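Engineer: Test case, fold it:
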Amino acid sequence: MKDFFKMFFAALLALAVASFGLFLFFLLMVGLIGSMSQPVPQVANGSVLVFDMSASVQDRPVGMTRDAFIDEVVGGAGSRSLSLLSLKRGLEEAANDDRIEALLLTGSFAVDGYSSGFAALKEVRESIEVFKASGKPVYAYVVYPSARDMYVISAADEIFMNPEGVVGDSGMSMSYPYLGGFMDRYGIGVQVTRAGEYKAAAETFVLEGMSDPAREANSAVLADFWQEYLGVIASGAEFDPATYETKLNELGMLAADDAAEIGLVDELLYTDELIAKMQGISGLESESNSFVQTAIDDYLLEVVHPMYSSDGMVAVIYAEGSIVDGEGKDGQIGGNSLARVIRKARQDKKVKAMVLRVNSPGGSALASEVIQREVRLAKEQMPVVVSMGSVAASGGYWISAYSDKIFAQPNTLTGSIGVIGVFFNYEELANKHGVNFDTVKTTEHADLMGQFRAKTEKEMGLVQRHVDIVYDSFLHKVSEGRELPLEEVRKIAGGRIWSGVDALEIGLVDELGGLADAIAFAGEQAGLGSLPAIVELPEAGNFLEDLFAVTSQKAADASTDVALRPIVRLYREIGEISSLYNDPKGVYAVLPYTISID
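Structural biologist: Next comes the predicted model:
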């Protein structure tokens, strides 16, 4: 009877949570309908276009996420996302818009997953330079600018800084989490194999620090990125990069006075003083007692629209996130789902060329091959061009190798042509919670891919054989796709990462350039010109899926026994890690976890 009441009340609680979710959904729909009736903001004549950089700049199109939807309804100011192509088009459109007098850059970029990488921000900076070339002034106002912010605002004619501000750039570092100690402490078994001396992804799970080969490769890439960064920010101001580096070593971070002293910023101003300056350009806006301005978000709504041409289009297909087997989740590249997108695009008679935008550290070798197969089939029908974002390595390079041409930025991280095998087992963790596993089987290795016991030395040898087979296949594919001698590929492979600059020199990429350059090239190859109409795929996500998923999860949590919740939570967190490692053979072409370069 006690168990009956427990289950009864748990069911009631789950029903209540679900009902509340539906009620909330109803209220949100009412709010959204009301917000849809509002007209698109008009751009005032003589405006200063204000680009609030407090957003994540992502490659793929931006949809109405759950958080953005709620913010829209309740009038909040939550996180924002801007798509790279829309932002570029808006900034360049403003250069020739008579209603826009100047551009003001404010705020600080947000990073979410693979968004706001330096390679993407390089393209944003280039669009600001296009605006600047029109003769209209570009200003920037910062308080606590990060390295990403400095990289972009260095294109401004004048940079103003709050007198109490601090430059949040203390140099670049590359950090990896090493989980060896964590796995040991919590009884999570990990067994790894690899092909490639520099293939460091396996080290993430078994070591407690960086290996010497990994340190060598990481240091070389970081040095290239740092020199490119220094050159870019110095080009927009009259200061010596060596002096800047010396100051960082001396002070760690620069105070506003320090930044002004070396010419990194032009003038120290409080907000009211900035407003007065902007009023001198656009005049007084009487209602707000500020200056006449148009927010970049409002401007994009008015001037950026879907493109169509009866002559045909270039399909821009986004591969952003870790590559996983199957359909994948938000922030992942599902091998099956992306292959399906590419297949539909190549079968669409309106699509005359394809640009694959890759911003991925790789992942499942099988999923990478599924995607690559569709890329090769597309290439038989139309020009296929790859544009590499901030990271296009390992599996990200696998899916790029057979394209007609590869564009990368100097600060793109690519290469990592190597393979690992990663196998988790939860035997010790389960035993700690009183769970034991027993097995009957028909053959010696029937449970080889199970996660309930460690693999034997013989079994790890069998796994290594598969890793070597996949690595050999990877090398041959790069050799064939890039038309490089196999021995040359072996020399530059081994899992080593390369900067875009070095990748160009050794033949892994064809040209330095961004997404717009790749689209222009694809358009010309297809006979559509350098400014072709485009269709972006996959289409932007729908917030409804997120909303229903969260409601269902809340109901499931409510019906879970309170005593079991800590265990469920732990297994769920482990599952999040495991979901990235779902290759059926346990073989991966992937970078170590998520690389963060700041």
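Engineer: use CA for all of it now, contacts and neighbours both
Structural biologist: Noted.
Engineer: the helices in the stretch 201-350 of the chain, which residues?
Structural biologist: Using DSSP state H, counting those that start in this stretch, the helices of the stretch 201-350 of the chain run over 203-206, 212-235, 241-251, 256-261, 271-282, 296-303, 335-347.
Engineer: V43 is nearest to which of the ones you listed?
Structural biologist: Checking the helices of the stretch 201-350 of the chain against V43 by CA to CA gives helix 296-303 as the closest, at 6.9 Å.
Engineer: what comes into contact with the closest one?
Structural biologist: Here helix 296-303 makes contact (CA atoms under 8 Å, 6 or more residues apart in numbering) with V40, P41, Q42, V43, L49, V50, F51, D52, S86, L87, G90, E93.
Engineer: Please apply the same query to stretch 364-372.
Structural biologist: Contacts of stretch 364-372 (CA under 8 Å, 6+ apart): 323-326, 334-336, 338-339, 362, 395-396, 398-400, 402, 470, 581-584, 586-590.
Engineer: Which ChimeraX command selects the buried ones in the residues you listed?
Structural biologist: Listed next is the ChimeraX selection for buried residues among the contacts of stretch 364-372, using 16 or more other CA atoms under 10 Å:
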select :323,324,325,326,334,335,336,338,339,362,395,396,398,399,400,402,470,581,582,583,586,587,588,589,590
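Engineer: In strands only, show me the contacts of stretch 364-372.
Structural biologist: I323, V324, G334, G362, V587, Y588, A589, V590 (DSSP state E).
Engineer: Could you give me the buried positions within the longest helix seen in the chain?
Structural biologist: Longest helix of the chain, by residue count under DSSP state H: helix 2-36. Neighbour counts over helix 2-36 (16+ other CA under 10 Å) mark A10, A11, L13, A14, L15, V17, A18, G21, F25, L28, G31, L32 as buried.
Engineer: now swap in stretch 135-142 and tell me
Structural biologist: Of the residues in stretch 135-142, K136, P137, V138, Y139, A140, Y141, V142 count as buried by neighbour count, 16+ other CA under 10 Å.
Engineer: Sort out which one of those lies nearest K350 for me.
Structural biologist: Nearest member of the buried residues of stretch 135-142 to K350, counting by CA to CA, is K136, at 37.8 Å.
Engineer: Just list the residues touching the closest one, thanks.
Structural biologist: A95, E101, A102, L103.
Engineer: Could you also give me the structure for this next sequence, so I can compare it with the first?
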Amino acid sequence: MREFFKYVFATVVGIVISTVLLFVFFIVIIVGIVKSSLKEDKVSVSSNSVLYLNLDQVITERTPDDPLSKLPIVGSDEDKSIGFNDLIRALRAAKTDNNIKCVYINVTSPQAGFATMREIRDALLDFKTSKKKIIAYSEVYTQGAYYLASAADKVYLNPEGALEFKGLKSETMFFKGALDKLGIEAQIVRVGNYKSAVEPFFADKMSDKNREQVTVYLQGLYHTFLDGIAKSRNVSAETLNQIADNYKIQQPKDALDYKMVDALKYKDDIIEELKALSGKDKKSNLSTITINAYARNTVKNTGSTSDNKIAVIYANGDITGGEGSDEQIGSERISRTIRKARLDENIKAIVLRVNSPGGSALASDVIWREIVLAKKVKPVIASFGDVAASGGYYIACAADSIIVQPNTITGSIGVFGVIPNFQKLFNEKLGITFDGVKTGKYADIMSTDRPMTPGERLIVQNDVNRVYDSFLTRVADGRKRSKTYIDSIAGGRVWVGTDAVRIGLADRTGSFNDAIISAAKKAKIKDYQVIEYPEMLDPFKSLMESTTDKVRTYYTKQELGANYPIYQQLKSALSRSGIQTRMPFDIKIL
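Structural biologist: Sure thing, here's the model as predicted:
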């Protein structure tokens, strides 16, 4: 028996040691592969090449420095992405690259917002001025896909495919019924009749004010959508509206008859046409290079060696306290970056690139303060992406100038707080009760195991009112308008870019590059470098954490399927704390 236990113990120890060694070996291999991928040289571009533009990948503000994207990790293929600015920069370079003969667009369901698609579409139209051709082909075009593809010289559809063209829709998910069944009360404190971010927690349908603002901004988005297609396809916007309103595109042939596409073709037909456009004979293989690979070849600054610099500071994602991440605006990280740019004498101007629905009111104010200080010593230009609303607008309102896309979503100047009351859930559903003692009347203010008292609600409401008044003051000072006027267009109301310019929340419509040019002009410099901040986070630092998150996300999506967006919204809502300046919607083109 003694010998038996000795062998068992030895076996267990051996297994443990082997497991540890294998784990270390696994990490070493991963790090080696990652380092190799990060040191990847520029790819060579063959003569007579086709630039392959995959617009179904995730299009972000900045190309992520993600070493996991090239590793055989579950779910990593789904995360392939490119920053919109790198994509646009690559298209600009391809205009004058003699090796690039044409562009081939493949798109079915683009993962990008309205303003981002507008930036890309404008870059495609600019590429066409080189007289090089753009060909678009897909088996299925969603509306967002068709908006992008319509910029091409030729738009082709599979003979058995589909083109979706039906108009835009905005839909809000309401949780009140579910919360009632669970015994959870969402106690709402807010300022602004249009601040509808909290409606899903206390109502089961849209309020009249919310329906009004959604109707207005959706029509604004739709106008930009139709106008772009109309100009490219030489069909009036009115005709396009009638086609969509009557759902006239039901079969592939309908798309051809109504001149939405140029021909119905199979993939082999497209390949032959691309060979002809790129100067290849029919027996030769097609030479292609992906936009991702080509973007790695392009220089990120202007190519200038000047000491003069323009700092582009990306503020992307929800606004929160602390460091945040590349996809989240941490007040510490972003304010530190702005401060660094302000103190750097070689940086002559700052472009604040905002793509955010808002978040923490306190964190927004911390970032706003640094913009105010920076503005005193050098020009600060704000460039708005898909969304720059609520807290996203707060952090930029002090800029010298605000440039938006026509279909940017902005405004939403309002404040709210949500304090959940779990009393019925604890008491009646779970049989849990609470009891205790306190030394002050408000020692347990914000408790979630009981409803708020009238006194507590008054305290919270006063705090929300104070934050709202500060918000109005910041905007009024930045936009040089009266608080009374700003209040009349605020109240949580959401606006599209064109309306934001009309009412004075923004200065003009334009692209991200227009903002850089404007910054240089205001700084009175012609020769300069463009430097991007903040520095991307070290990919090795969060290697294992990212791997875990990717695997968890992959299996959660697999398990929940179509219900995954519901899970995301609930998770996001439950994770918020403190007073919020946040946009009321998640907007997607369907």
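Engineer: ok so, going back, output the ones in strands among the contacts of stretch 364-372 of structure 1 as a markdown table; include the columns distance to V509 of structure 1.
Structural biologist: Putting those into a markdown table (distance: CA to CA, whole Å) gives the following:
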| residue | distance to V509 of structure 1 |
| --- | --- |
| I323 | 21 |
| V324 | 24 |
| G334 | 25 |
| G362 | 17 |
| V587 | 25 |
| Y588 | 22 |
| A589 | 18 |
| V590 | 19 |
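Engineer: between these, which is nearest M307 of structure 1?
Structural biologist: For these, the closest approach to M307 of structure 1 (CA to CA) belongs to G334, at 26.8 Å.
Engineer: Looking for the alignment partner of the closest one in structure 2.
Structural biologist: G334 of structure 1 maps onto G330 in structure 2, with residues paired by TM-score structural alignment.
Engineer: That match and G324 touch, don't they?
Structural biologist: Yes. Using CA atoms under 8 Å, G330 of structure 2 makes contact with G324 at a distance of 3.7 Å.
Engineer: still on that earlier bit, select from the contacts of K136 of structure 1 the one having the most neighbours.
Structural biologist: Within the contacts of K136 of structure 1, L103 tops the neighbour count with 26 neighbours, counted by other CA atoms under 10 Å.
Engineer: Am I right that that residue falls within a helix?
Structural biologist: No. If the criterion is DSSP: H, G, I helix; E, B strand; the rest coil, then L103 of structure 1 is strand and not within a helix.
Engineer: so it touches V138, yeah?
Structural biologist: Yes. The pair L103 of structure 1 / V138 is scored as a contact, 4.8 Å apart, by CA under 8 Å.
Engineer: returning to what we had before: need the buried residues of helix 2-36 of structure 1 in CSV (columns: distance to P532 of structure 1).
Structural biologist: Shown next, in CSV, are the buried residues of helix 2-36 of structure 1 (distance: CA to CA, whole Å):
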residue, distance to P532 of structure 1
A10, 57
A11, 56
L13, 55
A14, 52
L15, 52
V17, 49
A18, 47
G21, 44
F25, 40
L28, 38
G31, 38
L32, 34
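Engineer: Now for the residues you listed: which two are most distant?
Structural biologist: Farthest pair in the buried residues of helix 2-36 of structure 1, by CA to CA: A10 and L32, 32.8 Å.
Engineer: Now check V261 of structure 2 against structure 1: what is it aligned to?
Structural biologist: In structure 1, V261 of structure 2 lands on V265 (TM-score structural alignment).
Engineer: Pick out the most distant pair among the ones in strands among the contacts of stretch 364-372 of structure 1.
Structural biologist: G334 and V587 (15.7 Å).
Engineer: Structure 1: which residue goes with T484 of structure 2?
Structural biologist: Per TM-score structural alignment, T484 of structure 2 is aligned with E487.
Engineer: my hunch is that that match is in a strand, does that hold up?
Structural biologist: No. Membership of E487 of structure 1 in a strand is not supported by three-state DSSP, which gives helix.
Engineer: So for I492 of structure 1, what's the nearest residue that isn't a sequence neighbour?
Structural biologist: I506 (7.6 Å; CA to CA, 6 or more residues apart in numbering).
Engineer: mind checking how far that neighbour is from L484 of structure 1?
Structural biologist: 10 Å (CA to CA, to the nearest Å).
Engineer: try G117 of structure 1
Structural biologist: 29 Å.
Engineer: quick one, which of those two is more surrounded?
Structural biologist: Neighbour totals were compared for G117 of structure 1 and L484, and G117 leads with 27 against 16 (other CA under 10 Å).
Engineer: According to the alignment, which residue of structure 2 corresponds to the more buried one?
Structural biologist: When structure 2 is aligned by TM-score structural alignment, G117 of structure 1 is paired with G113.
Engineer: quick one: that match from K340 of structure 2, how far?
Structural biologist: G113 of structure 2 is 30 Å from K340 of structure 2, by CA to CA.
Engineer: where's G135 of structure 1, which helix or strand?
Structural biologist: Following DSSP states H and E, there is no helix or strand that holds G135 of structure 1.
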